[in-house]
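S.K.: how does the following fold in three dimensions:
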Amino acid sequence: MPHSHDRQAGADNTYAAVFDAVRRIPAGRVTTYGRIARLIGRPRAARQVGYAMHRCPSGLPWHRVINAQGRISLPAASTAALAQRRRLEEEGVVFIGGKVDLDRFGWPDRD
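M.R.: Take a look at the predicted model:
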């Protein structure tokens, strides 16, 4: 059984890879937790991407990561969700019915 520090090192490596991928998302584009997981070579780790996003460093464009349905994953009326939507709209991302068209605004164009 791995030691807890081994698991922590694995989580730290995953988080670092997630943060590197998020830094590459261009303004005006979005990506999903699942796409980030695939980009870092952990295609079944979308949930871990979500955990990493809860610990993202300041300056990271966290607002560009949304769920696979094209929606903001935070509670709808929360301050953070409103800030995420405002930031995306300021970058030119359009919401229709509370959703972003991933074909139009998704990054990367191909997984």
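
S.K.: could you use CA atoms for every contact and neighbour count after this?
M.R.: OK.

S.K.: all helices for this structure, in order.
M.R.: Ranges of helices within the chain are 4-23, 33-39, 46-53, 79-90, 102-105, based on DSSP state H.

S.K.: residues contacting the second one, please?
M.R.: What it means is helix 33-39. Residues from elsewhere that reach helix 33-39 (Cα atoms under 8 Å, 6 or more residues apart in numbering): 18, 21-22, 43-47, 49-50, 65-68, 111.

S.K.: how does it look with 10 Å?
M.R.: For helix 33-39, contacts defined as Cα atoms under 10 Å, 6 or more residues apart in numbering pick out 14, 17-22, 25, 32, 41-50, 53, 65-68, 106-108, 110-111.

S.K.: go ahead and build a ChimeraX selection from the buried members of those.
M.R.: Only the buried entries of the contacts of helix 33-39 go into this ChimeraX selection, using 16 or more other Cα atoms under 10 Å:
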select :14,17,18,19,21,22,25,32,45,46,48,49,50,53,65,66,67,68,106,107,108
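
S.K.: now the second one, please; I'll put the structures next to each other:
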Amino acid sequence: MSENKKNFFEDVYEVVKLIPKGRVTSYGAIASYLGSKGSARMVGWALIASHSFTKIPAHRVVNRNGMLTGKQHFDAPNAMQERLEQEGVQVENEKVVDFERLFWDPAKELL
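M.R.: Down below sits the predicted model:
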């Protein structure tokens, strides 16, 4: 893995660790905050890699519409939804209910 990619992944992890319990953000919001608008997919790759070696609350990162698109990368089929629900986030049909209200934007929150 290139040093640049490794640093980006570490930057992603640092942002994800700051998402408050009961809130969610998107891959694109993280990429934008890190100055890499258009790199949402790379944020997803970072989160997939995080499952194998560290405790990153990746379950709090969803797609731009609030869908649990990363759920297949968790240890059980419903693990992402269960973790969100444990934090008080309601999920229906693999989508965060009241997504706009629960959305945590690092560009606004981490001034």
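
S.K.: rewinding a little: point out the most buried one among the helices of structure 1.
M.R.: Highest mean neighbour count of these: helix 33-39, a mean of 21 (counted as mean count of other Cα atoms under 10 Å).

S.K.: matching residues in structure 2 for that helix?
M.R.: Taking TM-score structural alignment as the measure, structure 2 aligns residues 27-33 with helix 33-39 of structure 1.

S.K.: mean deviation of that stretch from structure 1?
M.R.: Aligned to structure 1 and superposed, stretch 27-33 of structure 2 gives a mean residue distance of 0.6 Å (mean Cα distance after the TM-score superposition for structure 1).

S.K.: now do that stretch: distance to the chain's middle.
M.R.: 9 Å (Cα atoms, centre = their mean, to the nearest Å).

S.K.: between the helices of structure 1, which gets nearest to residue 60 of structure 1?
M.R.: Nearest to residue 60 of structure 1 among those is helix 4-23 (6.1 Å), distances taken as Cα to Cα.

S.K.: packing partners for that closest one?
M.R.: Using 3 or more Cα pairs under 10 Å, 6 or more residues apart in numbering; DSSP states H and E, the elements in contact with helix 4-23 of structure 1 are helix 33-39, helix 46-53.

S.K.: and the last one, what other elements does it pack with?
M.R.: Other elements packing on helix 46-53 of structure 1 under the criterion 3+ Cα pairs under 10 Å, 6+ apart are helix 4-23, strand 31-32, helix 33-39, strand 65-66.

S.K.: do that again at 6 Å, thanks
M.R.: helix 33-39 (3 or more Cα pairs under 6 Å, 6 or more residues apart in numbering; DSSP states H and E).

S.K.: returning to that earlier point: for the helices and strands packed on helix 4-23 of structure 1, which one sits closest to residue 78 of structure 1?
M.R.: Nearest to residue 78 of structure 1, of these and by Cα to Cα, is helix 46-53 at 16.4 Å.

S.K.: ok, average deviation of that closest one from structure 2?
M.R.: Counting by mean Cα distance after the TM-score superposition for structure 1, helix 46-53 of structure 1 comes out at 0.6 Å.
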